[in-house]
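Chemist: Sequence first, predicted coordinates after that:
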Amino acid sequence: MNAVIPAGGIPQPDHPLYAYTKGGARALIEINGRPMLQYIVDALDTAATVDDIIVVGVPENDHTAVTASKPLHFLPAHGSVIGNVKAGLEWIRAKRPQETEALICSADVPNIKGYMVDELVRMCAPFEYGYYYTVATPEMIEARYPHSQRTYTKLAHGVEIAGGDVFVAQIAMLDTSVELWESLTHARKNAWKIARVVGLRTLLKLVTRRLSLEDAAATGSRVLGKPVKVIFVPYAELAMDADKPHQIELLAQNC
């Protein structure tokens, strides 16, 4: 299985992480003297389930900042996280046509390790679903990262979850509507835009905490046109990203 890392994004002066990047790429924030992206590449480099590593979005003059023993490929940015993921999957389809699945890994989870990735991949086998959406519970996150201040979504039956940062998807997801993916990306902070994509009924169930994980998976399957499965990550590290300054400091303590 090949791995795609969407690593684009340059924080602007009003972004909370600008003090760390100073105009540079977010994925290259220095943590304990090393680029953040290098920690992710190291994990994939040691994962038995990963072959080629495709990094999408890092500026060309920064390619030498990250190395790997496995084949490491750099692709230019494609305008958004979804665009970068799509570019990586298209590269796999063109260059490794025998592959039917891919790992998608965020560029800001520096505490992940190869064995964690391997266990997640094994949990997803035999890859009968189009997309494996990963989540973590507050209990798991806070036990490993106290005071992380992660954002959690409240669902039915008292369930709370945080989205994961490492996923498995079939390459055939490329055949779904890219416009739909982009709509979901742009709508994520606007309830009414979300409703236009997933349906008002689903949105109302979410805001009234009547939406279950099963409902969410069914909605994802309906919207994407491919079966979706929700997976609880086996390790908190797979769902702990560096979105805020204090989270970078917290993650740095464990690198």
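Modeler: Done, it's in.
Chemist: contacts and neighbour counts: CA atoms only from here.
Modeler: Fine.
Chemist: Residue 233 contacts residue 135, correct?
Modeler: Yes: with contact defined as Cα atoms under 8 Å, residue 233 reaches residue 135; the gap is 6.0 Å.
Chemist: Can you pull the residues that touch both of these two?
Modeler: Between them, residue 233 and residue 135 share these contacting residues under Cα atoms under 8 Å, 6 or more residues apart in numbering: 164, 239.
Chemist: number of nearby residues for residue 141?
Modeler: Per other Cα atoms under 10 Å, the neighbour tally for residue 141 reads 22.
Chemist: mind listing the strands for the stretch 1-150 of the chain?
Modeler: Assigned by DSSP state E, counting those that start in this stretch, the strands in the stretch 1-150 of the chain fall at 2-6, 30-31, 34-35, 53-56, 72-75, 101-105, 131-136.
Chemist: another structure for you, compare them:
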Amino acid sequence: MTPVSDSNMSAGDFPSDQKPLWTAIILAGQRPEGDPMAAYCNVQYKALIPINGQTMLERVARALIASPYIGRMVVMAQSPEDLKAGLSPDLAEHDGFAFVESNDGIATSIHDIIGSDIAPWPVLVTTADNALLTGEILDRFFQAHSGQDVAVGVVERQTMLAAYPDARRTWLKFRGGAYSGANLFALHNAAAKPAVAFWSAVEKDRKKGWKIFAHFGPWLLLRALSRTIGFKDAMAQAGARMSLRAEPIILPIAEAAIDVDKPDDLELVTEILERRERQ
């Protein structure tokens, strides 16, 4: 299928057999003062940390490029040319691969390009440190997407602990379960733009769920803090405040919620990849 580049159209505007492929945005930037994991691994950029023979960015890019759901990829970073130079030539020169310079705000940078010719709808956002991303994870995510304006991939705590009982993640706790993010965000159409604009205002609190829900009023905050509301209902109510449909997509694969934020993560991801590649 040829990717559709009309920035005014979304997947919902097409017959089911003619839906456009997704644009995948890979966030590969880092803090202006440098990244602790990059320093720990003695590389200039976190995205170029090598794991078992491939950089994290390359692993994510190869998973995306192999997916039948993805038609275009955009790497967003403060120094995109440096990251391009760190990729294998077959990836760096791929026709469906673009490199875009970001500013200091992740959400603002995304907001500036989604729906444009650079990143036509629908858009999937992920991160370069999502090194365990696989075709199976992407399949599960896209197959569960049913037209939500905004969808967020998560893993429930029991799924994680059953596979990795010692894994330490950040958990958002709601009635019926606790969830950790999978670094997969579906932005389906222009209705998602207010959510991205909102994210730019709360970006610094992204790992503190209660602070995010506080922006939607005291009642939703109280229900989130008291765990008298489920995650799906909480997202639906937050989305309704922005006149959009928002839902979590709960993935049954523990590895979907394991990224590389600290040395322990890097050790675990390395072990998992070594085990996979021995099979």
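Modeler: The structure has been received and is ready for your questions. What you see is a predicted model; the values in this text were computed from it and never measured.
Chemist: element containing residue 206 of structure 1?
Modeler: Taking DSSP states H and E as the criterion, residue 206 of structure 1 maps to helix 200-207.
Chemist: equivalent range in structure 2 for the helix or strand that that helix is followed by?
Modeler: Counting by DSSP H and E, the next helix or strand C-terminal to helix 200-207 of structure 1 is helix 213-224. Using TM-score structural alignment, helix 213-224 of structure 1 corresponds to residues 231-242 of structure 2.
Chemist: circling back: mean offset of the helix holding residue 206 of structure 1 relative to structure 2 (after superposition)
Modeler: Superposing on structure 2 and averaging over aligned pairs (mean Cα distance after the TM-score superposition for structure 1), helix 200-207 of structure 1 comes out at 1.8 Å.
Chemist: buried ones in that helix?
Modeler: Residues of helix 200-207 of structure 1 classed as buried by neighbour count (16 or more other Cα atoms under 10 Å): 202, 203, 206.
Chemist: Over in structure 1, tell me which residue corresponds to residue 159 of structure 2.
Modeler: That one, residue 159 of structure 2, aligns with residue 140 by TM-score structural alignment.
Chemist: now do residue 66 of structure 2
Modeler: Superposed on structure 1 with TM-score structural alignment, residue 66 of structure 2 falls opposite residue 46.
Chemist: and that match, how many residues sit next to it?
Modeler: As a measure of burial, residue 46 of structure 1 has 18 neighbours, counting by other Cα under 10 Å.
Chemist: got it, and residue 150 of structure 2?
Modeler: Counted with other Cα under 10 Å, residue 150 of structure 2 comes out at 26.
Chemist: Could you check how far it is from residue 190 of structure 2?
Modeler: Here residue 150 of structure 2 is placed at a distance of 10 Å from residue 190 of structure 2 (Cα to Cα, to the nearest Å).
Chemist: Run the chain-centre distance for the helix holding residue 206 of structure 1.
Modeler: Its chain's C-alpha centre lies 24 Å from the corresponding centre of helix 200-207 of structure 1 when counted by Cα atoms, centre = their mean, to the nearest Å.
Chemist: now the angle between helix 213-224 and that helix, please.
Modeler: Counting by axes from the mean of the first three to the mean of the last three Cα atoms, to 10 degrees, helix 200-207 of structure 1 points 150 degrees away from the direction of helix 213-224.
Chemist: Output the contacting helices and strands for helix 200-207 of structure 1.
Modeler: In terms of contacts (3 or more Cα pairs under 8 Å, 6 or more residues apart in numbering; DSSP states H and E), helix 200-207 of structure 1 is packed against helix 191-198.
Chemist: Wait, residue 176 of structure 2 touches residue 233, no?
Modeler: No: the pair residue 176 of structure 2 / residue 233 is not scored as a contact, 11.3 Å apart, by Cα under 8 Å.
Chemist: Those two: who's more crowded?
Modeler: residue 233 (15 against 11).
Chemist: so where do the helices sit in the stretch 51-200 of structure 2?
Modeler: Applying DSSP state H, counting those that start in this stretch to the stretch 51-200 of structure 2 gives helices spanning 56-65, 80-85, 89-92, 106-113, 135-144, 157-163, 193-202.
Chemist: Now do the same for residue 27 of structure 1: its match in structure 2.
Modeler: Alignment note (TM-score structural alignment): residue 27 of structure 1 maps to residue 47 of structure 2.
Chemist: can you count the residues close to that match?
Modeler: 29.
Chemist: From residue 240 of structure 2, how far off is it?
Modeler: From residue 47 of structure 2 across to residue 240 of structure 2, the span is 35 Å (Cα to Cα).
Chemist: same check, this time on residue 125 of structure 2
Modeler: For residue 125 of structure 2, the distance to residue 240 of structure 2 - Cα to Cα - is 21 Å.
Chemist: So those two - more neighbours on which side?
Modeler: residue 125 (19 against 12).
Chemist: need the contact list for the spatially most central residue of structure 1.
Modeler: Closest residue to the average C-alpha location of structure 1: residue 165 at 3.4 Å, with Cα atoms, centre = their mean. Contacts for residue 165 of structure 1 were tallied using Cα under 8 Å, 6+ apart; they are 105, 106, 109, 134, 238, 239, 240, 241.
Chemist: Which residues are in contact with the second one?
Modeler: Put plainly, it is residue 106 of structure 1. Applying Cα under 8 Å, 6+ apart, we find residue 106 of structure 1 in contact with 5, 6, 7, 165, 166.
Chemist: Done for today, thanks.
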